[in-house]
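Trainee: Build me a structure from this.
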Amino acid sequence: MPDATAPAEVVRRARALPVRRARRLVGSLTVVLVLAVAARVLLGDFTITIPDFFRILGGAEIPGASYILMESKLPRAVLGVLVGAALGLGGAIFQTTLRNPLASPDVVGISMGASAAAALAIITFGLDGPAVAACAIAGAAVVSLVVRLVAGRDPAGLYAGGQRLVLVGIGMAAALQALVQYLFTRADVYDAHLVLRWLTGSLHDADWATIRIVGLALLVLLPVVLWQGRSLPATELGPDTATGLGVGPRREDVLLLVGVLLVAVAVAAAGPVAFVSFLAGPIARALNAGRTSLAGAALTGAVIVVGADYAADYLLVDINFPVGVVTGALGAPFLLWLLASGRASRRQF
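Mentor: The predicted structure follows:
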């Protein structure tokens, strides 16, 4: 007599396999991130031993080492983790919700909206510090709203695979880039230098005040992602199936709004670090056998930013790049490959 429990066991194992794979992915990426942070904090021009690191964290004062660790190395590493996680998570939300790998905040103009608003605040109004960050967040929100309104929806009420939104976003980004170039013609040398450094994306100005703000924003937004992100597997099946499963446009709107806010906060803190939100999601999917992993995308984004910041400082002797230069160099070939391979035209990726 055949074992009646065999089919149930097969189904149970099949359902458990993706969960185990996702856990292994998150665990492996966590280890990689810890190693990247350790390299960023302990190595470089001024090396810090592991015992000295924990002594300094415990309050000990070591001449030279304490200042370099607490005011330079550690803030940059921590801010890199937070910014990378926010960009990776925001990009994965966009790409998955819109079912299009090109629909990342880098491509659809969200990052450019924040950049243009920040450039306008610095050059035209002479603002700095938190005021520039607030303008960047507002700029990202306004641009996302305009892109959504212009792109519209399909007859089912859902975004048509993100194709229209991507095209509208590219056009909006081009217009905003023209605005930034015009602002450069009106700026003095000092303001132009500030804007150029900000537009490139940099962790050079990392401080604990900024870290606290970004950390608080993530504490507020991450529970919303966890709650609303449960619908992403249904969303990936397409608009008709998602509607049939009860995932309507409102849930998509909430997720996209959270994605916009995540990217806006990250850009306000470190500038538009290029292509992190574009790269993190597809890399995490590839490592997870084609399944979306928001936690994996966040960790991948953090690894990219921390690793790129270390490479930007020490890849070439006596030359320090902003982190956005390195991530841009990584992301541009990936974008070209995505377009050349035809993957960008697929509704599900």
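Trainee: For the rest of this, base every contact and every neighbour count on C-alpha atoms.
Mentor: Fine.
Trainee: So what touches the host helix or strand of residue 182?
Mentor: Using DSSP states H and E, residue 182 sits within helix 163-185. Applying CA atoms under 8 Å, 6 or more residues apart in numbering, the set of residues contacting helix 163-185 from outside is 100, 102-103, 107-110, 112-113, 116, 119-120, 123-124, 143, 147-148, 150-152, 159, 192.
Trainee: Pull the contacting residues for residue 328.
Mentor: 273, 274, 275.
Trainee: Checking it next. Helix, strand or coil?
Mentor: The three-state label given to residue 328 by DSSP: H, G, I helix; E, B strand; the rest coil is helix.
Trainee: Was I right to think residue 79 contacts residue 209?
Mentor: No: using CA atoms under 8 Å, residue 79 is not in contact with residue 209, being 10.4 Å away.
Trainee: I have a second one here; can you model it like the first so I can compare?
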Amino acid sequence: MTGPTTTTAPAPDPVSGARRRAHRRRAIATTATLTALAAAVLLASLGAGDITVPVADVVRALGGRADRPTTTVVLTWRLPRALLALVLGAALGLSGAVFQTLTRNPLGSPDVIGFNTGASTGALAVLLTGAAGYTRTALGALVGGLATAALVYALGGRRSTATTRFVVTGIAVSAVLTSVNTWLMYGADTSVAARAAQWTAGSLDALGWEQAVPALVAIAALALATALLARTLRALELGDDVATSLGVRVVRARLLLATVGVALTAVATSVAGPLAFVALAAPHIARLLHRRTPGTSLPGAALVGAVLLAGADWVAAHAFAPVQLPTGAVTVSAGGGYLLWLLLGRRRNDRTV
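Mentor: Model (predicted):
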């Protein structure tokens, strides 16, 4: 008579465990470094300007222990713009990560596939009617972005956003909307068109708490929604069939994620105008830092976006003082250089194969 058979669990792979621990340590170190960079840029933005404030006085002002003039300069004049640069950059980084995952395409960011341009069209339509104001401009940007997303979705194929046709359709719609935006500005009154042109350049200049508070509240709510949908997004990375087997309602999930991504872009666009390449570059850089090819860490993309936009805004405001550049001009220049670097790096890799 034979005894009962027993099965032994396979021994854990020490190599896989070591890799997971190394990846975890790298992720923690990368997050800490990006957070420190964001804090450094924030302090530099609060201290630099026509009235230079030492870092120690900036810290005292943030803690409520500085004198009245320093508190006014740091908290009333400079903090809204500095906070918006970080938060809007994080919003664009999150939006770019969501759409690059949904489209499974490195070019599938909202500023490439037309949603940023559509938000600009909606906001411009409000601005050029003379009905300016943050709430109306934000609503116009949101409607424009969502309408553009619906149009690209309808023309690019209703079955899935993860197709090359979807991205190409978005690029074509973006080109058409860019022409529409130019036509709108040429047909407007000179003074109104001048204000609209300044807005379309992308700038955080002259933004105060009136614009910052509603934007911070809206982005906090949208970031929470993105965090709640993060598990679904990771499932969609594995493919629609695998996601369905895991219990994900794919069509509904893609619609929800796309809506949140467009809303993140629309809020950022309504506040500061179109800020190109942040949403495109942030997820790429986050993948390089985390050495994670299949997907993108949402917190990593948000942190990289925050550092990118805050750094670009500091350069725009102080690098060429007393001349101030539009923040959008800096992001476009840096983004174009980054794309060239990527293309040259890929070309070198192709030659070595």
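Trainee: the more surrounded of residue 79 and residue 209 of the first structure?
Mentor: Set residue 79 of the first structure next to residue 209 and count neighbours by other CA atoms under 10 Å: residue 79 wins out with 27 against 10.
Trainee: what residue of the second structure matches up with that one?
Mentor: By TM-score structural alignment, residue 79 of the first structure lines up with residue 84 in the second structure.
Trainee: any idea how far residue 215 of the second structure is from that match?
Mentor: 8 Å (CA to CA, to the nearest Å).
Trainee: Over to residue 112 of the second structure?
Mentor: The gap separating residue 112 of the second structure from residue 215 of the second structure is 23 Å, by CA to CA.
Trainee: Also residue 265 of the second structure?
Mentor: With distances taken as CA to CA, residue 265 of the second structure is found 12 Å from residue 215 of the second structure.
Trainee: more crowded one of these two?
Mentor: More crowded of residue 265 of the second structure and residue 215, by other CA under 10 Å: residue 265, with 32 against 23.
Trainee: Does that one touch residue 90 like I think?
Mentor: No: between residue 265 of the second structure and residue 90 there is no contact under CA under 8 Å: 10.4 Å.
Trainee: so stretch 134-148 of the second structure matches what in the first structure?
Mentor: Counting by TM-score structural alignment, stretch 134-148 of the second structure pairs with residues 129-143 of the first structure.
Trainee: can you pull the buried residues of that stretch?
Mentor: Neighbour-count burial for stretch 129-143 of the first structure, counted by 16 or more other CA atoms under 10 Å, picks out 132, 133, 134, 135, 136, 137, 138, 139, 140, 141, 142, 143.
Trainee: can I get these in JSON lines with distance to residue 291 of the first structure and secondary structure?
Mentor: Output for those, formatted as JSON lines (distance: CA to CA, whole Å; DSSP: H, G, I helix; E, B strand; the rest coil):
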{"residue": "132", "distance to residue 291 of the first structure": "37", "secondary structure": "helix"}
{"residue": "133", "distance to residue 291 of the first structure": "34", "secondary structure": "helix"}
{"residue": "134", "distance to residue 291 of the first structure": "35", "secondary structure": "helix"}
{"residue": "135", "distance to residue 291 of the first structure": "36", "secondary structure": "helix"}
{"residue": "136", "distance to residue 291 of the first structure": "32", "secondary structure": "helix"}
{"residue": "137", "distance to residue 291 of the first structure": "30", "secondary structure": "helix"}
{"residue": "138", "distance to residue 291 of the first structure": "33", "secondary structure": "helix"}
{"residue": "139", "distance to residue 291 of the first structure": "32", "secondary structure": "helix"}
{"residue": "140", "distance to residue 291 of the first structure": "28", "secondary structure": "helix"}
{"residue": "141", "distance to residue 291 of the first structure": "29", "secondary structure": "helix"}
{"residue": "142", "distance to residue 291 of the first structure": "31", "secondary structure": "helix"}
{"residue": "143", "distance to residue 291 of the first structure": "30", "secondary structure": "helix"}
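Trainee: now, which of those sits nearest residue 48 of the first structure?
Mentor: Nearest to residue 48 of the first structure among these: residue 133, at 32.5 Å, using CA to CA.
Trainee: Three-state assignment for whatever residue of the first structure lines up with residue 310 of the second structure, please.
Mentor: Using TM-score structural alignment, the equivalent of residue 310 of the second structure in the first structure is residue 306. Three-state assignment for residue 306 of the first structure (three-state DSSP): helix.
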